[in-house]
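Chemist: prediction below, plus the sequence it came from.
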Amino acid sequence: MRAKWKPYRVATLSLASALVAAGALAGAAGPASAGTTAVRLDYTCTTSLGPTVEVTAWAVGGLPDDGSGPNSVPRHQPAFIDVDVYLMELRPVLELADEVRLDGDSTATLGARITGPDGTRTVEAALTVAPAWVRKSQGASLRTGGAFPVQYLSQEGYYDLHVDGLELVLRPKRADGTSLGTVTASCSHDPAQNDLLGTVWSQGLVSDRPLRPTGLHVVSTTPTSVTLAWEANSWWFPTAGYDVYIDGGNFGRFPGKQATLTGLTPDRLQRAKVVTVDVTGSQSTKSQGLLFTTPPA
């Protein structure tokens, strides 16, 4: 059997510890999931302000666990691959006021290559910047979250996900909300550096389980709550309810196709997923993830 990505697959506790030690989880939205992988990259960025700067990034992937075994997917099902990028020490990129705010109108794009039995494909993940304050007097870390386009890994085998270049479009604001313009950065890493984020195993199995929910969307938000809605259909057995997850944590089971979740943290980027549970206790795979940001308090 092929040796699979052992140096790069990271247990939840050790991954969280590594990112905390690096400062990457400052303001992050929750613990890593069971299918989490991570890789550290050192980027050289050319900025619109002129200088070339060095930025360290942790790319954290949420690979599918939909088949038999970790980081696997049945070949006839879509593969949902989440990714968060934690950027360390952003002050040289911005070179602006003593304190600036970045939020959802700042974006990033992460390039990647997926290499498998059917060749190599290039993909890009559109990333949203989580709300953060960047200060000259403190180390500045920033979380960006998103997902790669839905992938169909239709040939059985192993698919390696390699991280490539990173593009930043940052729109800092003063404390009073006034804009400080737009700063862009185009970043690349040393091609000799390890860039393997993880490996997905495409399998030929067919699972008999409830259908996963689709069409997950936000109905409304407050600083400490969100109302979500989705579409779903029953399978062989009637549906007992829907489990809703926020950043990997189960917020409970809800009887209908809408749920209001309370007790959330204000001004935070968060990822929701939903699972269908039937009356026998069988569960669907998780829905495609949905990113949302709670407003400031």
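Modeler: That came in fine, so what should we check first? If you're wondering where the values come from, they're calculated on a predicted model, not measured in any experiment. Residues are numbered from 1 along each chain as shown.
Chemist: all contacts plus neighbour counts: C-alpha atoms, from now on.
Modeler: OK.
Chemist: what packs against the longest strand seen in the chain?
Modeler: Counting residues, the longest strand found in the chain (DSSP state E) is strand 157-170. Judged by 3 or more CA pairs under 8 Å, 6 or more residues apart in numbering; DSSP states H and E, strand 157-170 is in contact with strand 107-116, strand 183-189, strand 196-203.
Chemist: any chance of CSV for those, columns distance to residue 157 and mean neighbour count?
Modeler: CSV is the format used below for the helices and strands packed on strand 157-170 (distance: least, CA to CA, whole Å; neighbours: other CA atoms under 10 Å):
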stretch, distance to residue 157, mean neighbour count
strand 107-116, 7, 20
strand 183-189, 28, 20
strand 196-203, 5, 25
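Chemist: closest one to residue 42 among the ones you listed?
Modeler: Evaluated with CA to CA, these place strand 183-189 nearest to residue 42, the distance being 5.7 Å.
Chemist: for that closest one, packing partners?
Modeler: Judged by 3+ CA pairs under 8 Å, 6+ apart, strand 183-189 is in contact with strand 36-47, helix 91-94, strand 157-170.
Chemist: ok, now with 7 Å
Modeler: For strand 183-189, the elements it packs on are strand 36-47, strand 157-170, judged by 3 or more CA pairs under 7 Å, 6 or more residues apart in numbering; DSSP states H and E.
Chemist: relative to strand 183-189, how tilted is the shortest one?
Modeler: Using axes from the mean of the first three to the mean of the last three CA atoms, to 10 degrees, the direction of strand 36-47 lies 120 degrees away from that of strand 183-189.
Chemist: what about versus this one:
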Amino acid sequence: MLETTSSLASSVRDYTYENGRRYHAYRHGQYPMPNDEQEQDRQELFHHICRLLTGGEMFRAPITAAGTPLPSAQRIRILDMGTGTGLWPMDMAEDFPQAEILGTDLSPIQPVFVPPNCRFYVDDLESEWTYPPAEAFDYIHGRSLAGGIADWPKLVGQAYTHLNPGGWFELQEFEARITSDDGTHLQSPLLREWLDKLEFSSQKFGKPVMNVAANLASMMHQAGFVNITNEIYKCPIGSWPKNPRLKEIGQVAKLALLEAVESYSLALFTRVLGQSAEEALEFVSRVRSEILRNTYHMYVRFYYVYGQRPE
């Protein structure tokens, strides 16, 4: 059952602490990422990167026409799955004051004071969704969920079921691998080893598809979505691009990656791989040192995939 962040039982806020980081209490142990202030800062950096990549836009699905969202609907409902700090739904609420926007997450870390058309709930998006048919959504959004989902086809299918006919579903995910056009990424063996360990430990943890981005369009097709579009953006890591816009993106992305190494690693490497906290942090430090070098022309691919439930 959904529970608003303003009416939470105290147990939901009884966070657990592990290896110097704070983790969610609700459905404890099912999600390997921390929820502390350090992680929230990383999520805000990631939100900034996503907006930089798209020129400021927060979504790519064609949910607007002449500045009006989904004009054929009388009551616009938007769901943000795994909302994190809530930046995306709050920004959307400001842009679309006529919309009703819900954000769900395992952790009640969102602000108390939010736009009046924006609400947050503590919920596990991997559970059975309990929204009644009268409360179907016109647009469902999810971003950076890889590593936290055990059954992606089930998630995509639930989104389809809870959309109004003609509604849109959008997933924004990045590949958990690095590449380059000149082969310089091959000079970063520790970073590539880290990504391999993430994929392996995530599978053993029960969240098997860290690199799900390239498969999302196929999953949407199998679920029944139509008008599926797969947009791919190159996100540079570091200030190596000559283009000023890409250079700015690369600088922010490098900071975010430096923070992500620890956030993604600690729980998986200690709980799953059996490393001590000291061993995991020592490896994290070496990976970060490699990222800080300025000899690579690396990038990751971001996928913005969206499809429509048939009318």
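Modeler: The structure has been received and is ready for your questions. In this text, all values refer to a predicted model and were calculated from it rather than measured experimentally.
Chemist: superposed, what's their TM-score?
Modeler: The pair, once superposed, lands on a TM-score of 0.26 when counted by TM-score structural alignment, normalised by the length of structure 1; 138 aligned residues with a CA RMSD of 6.9 Å.
Chemist: ok so, going back, residues contacting the longest strand of structure 1, please?
Modeler: Residues from elsewhere that reach strand 157-170 of structure 1 (CA atoms under 7 Å, 6 or more residues apart in numbering): 106-117, 182-189, 195-203.
Chemist: what do you get if the cut-off is 6 Å, keeping everything else the same?
Modeler: For strand 157-170 of structure 1, the surrounding residues in contact (CA atoms under 6 Å, 6 or more residues apart in numbering) are 106-116, 182-188, 195-202.
Chemist: before we move on, what about stretch 214-222 of structure 1?
Modeler: Here stretch 214-222 of structure 1 makes contact (CA under 6 Å, 6+ apart) with 226, 227, 228, 229, 230, 231.
Chemist: and these, which is closest to residue 244 of structure 1?
Modeler: Looking across the contacts of stretch 214-222 of structure 1 and measuring by CA to CA, the closest to residue 244 of structure 1 is residue 228, at 9.2 Å.
Chemist: circling back to that earlier point, got JSON lines for the helices and strands packed on strand 183-189 of structure 1, with distance to residue 216 of structure 1 and mean neighbour count too?
Modeler: JSON lines is the format used below for those (distance: least, CA to CA, whole Å; neighbours: other CA under 10 Å):
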{"stretch": "strand 36-47", "distance to residue 216 of structure 1": "22", "mean neighbour count": "21"}
{"stretch": "strand 157-170", "distance to residue 216 of structure 1": "26", "mean neighbour count": "20"}
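Chemist: which one of those lies nearest to residue 271 of structure 1?
Modeler: strand 36-47 (14.2 Å).
Chemist: re the thing from before, next, the angle strand 107-116 makes with the longest strand of structure 1.
Modeler: Using the same axes, to 10 degrees: strand 157-170 of structure 1 against strand 107-116 is 160 degrees.
Chemist: residue 22 of structure 1: neighbour count?
Modeler: 16 (other CA atoms under 10 Å).
Chemist: typo on my end, residue 64 of structure 2
Modeler: For residue 64 of structure 2, the neighbour count with other CA under 10 Å is 11.
Chemist: same question, residue 121 of structure 1
Modeler: Residue 121 of structure 1 has 11 nearby residues by other CA under 10 Å.
Chemist: can you tell me the SS state at it?
Modeler: Using DSSP: H, G, I helix; E, B strand; the rest coil, the structure places residue 121 of structure 1 in strand.
Chemist: that one touches residue 114, doesn't it?
Modeler: Yes - with contact defined as CA atoms under 6 Å, residue 121 of structure 1 counts as touching residue 114 (5.3 Å).
Chemist: which of the contacts of stretch 214-222 of structure 1 are buried, as a PyMOL select command?
Modeler: Selecting only the buried entries of the contacts of stretch 214-222 of structure 1 in PyMOL, with 16 or more other CA atoms under 10 Å as the criterion:
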select buried, resi 226+228+229+230
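Chemist: residue 129 of structure 1 and residue 22 of structure 1, how far apart?
Modeler: Per CA to CA, to the nearest Å, residue 129 of structure 1 is found 19 Å from residue 22 of structure 1.
Chemist: and if you look at residue 183 of structure 1?
Modeler: Distance, residue 183 of structure 1 to residue 22 of structure 1, using CA to CA: 25 Å.
Chemist: show me what contacts the closest residue in space to residue 47 of structure 1 that isn't next to it in sequence?
Modeler: In space, residue 47 of structure 1 comes closest to residue 185 once its chain neighbours are excluded; the distance is 4.2 Å by CA to CA, 6 or more residues apart in numbering. By CA under 6 Å, 6+ apart, the residues touching residue 185 of structure 1 are 45, 46, 47, 167, 168.
Chemist: ok, 8 Å please
Modeler: Neighbour list for residue 185 of structure 1: 45, 46, 47, 48, 93, 167, 168, 169 [criterion: CA atoms under 8 Å, 6 or more residues apart in numbering].
Chemist: residue 87 of structure 1 too?
Modeler: Taking CA under 8 Å, 6+ apart, we find residue 87 of structure 1 in contact with 24, 55, 56, 57, 58, 141, 142, 143, 144.
Chemist: mind putting the residues you listed into a markdown table with neighbour count, distance to residue 88 of structure 1 and secondary structure?
Modeler: Converted to a markdown table, the contacts of residue 87 of structure 1 look like this (neighbours: other CA atoms under 10 Å; distance: CA to CA, whole Å; DSSP: H, G, I helix; E, B strand; the rest coil):
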| residue | neighbour count | distance to residue 88 of structure 1 | secondary structure |
| --- | --- | --- | --- |
| 24 | 22 | 7 | coil |
| 55 | 20 | 6 | strand |
| 56 | 18 | 5 | strand |
| 57 | 22 | 6 | strand |
| 58 | 21 | 8 | strand |
| 141 | 22 | 4 | strand |
| 142 | 25 | 7 | strand |
| 143 | 25 | 9 | strand |
| 144 | 24 | 11 | strand |
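Chemist: go ahead and confirm residue 189 of structure 1 touches residue 40.
Modeler: No - counting by CA atoms under 8 Å, residue 189 of structure 1 stays clear of residue 40, with 10.4 Å between them.
Chemist: what about the helices in structure 2?
Modeler: 37-53, 87-95, 152-161, 189-205, 216-223, 244-267, 277-292 (DSSP state H).
Chemist: adding mean neighbour count and distance to residue 69 of structure 2, write those helices out as TSV.
Modeler: Output for the helices of structure 2, formatted as TSV (neighbours: other CA atoms under 10 Å; distance: least, CA to CA, whole Å):
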stretch	mean neighbour count	distance to residue 69 of structure 2
helix 37-53	18	19
helix 87-95	19	10
helix 152-161	19	19
helix 189-205	18	37
helix 216-223	18	22
helix 244-267	20	28
helix 277-292	17	41
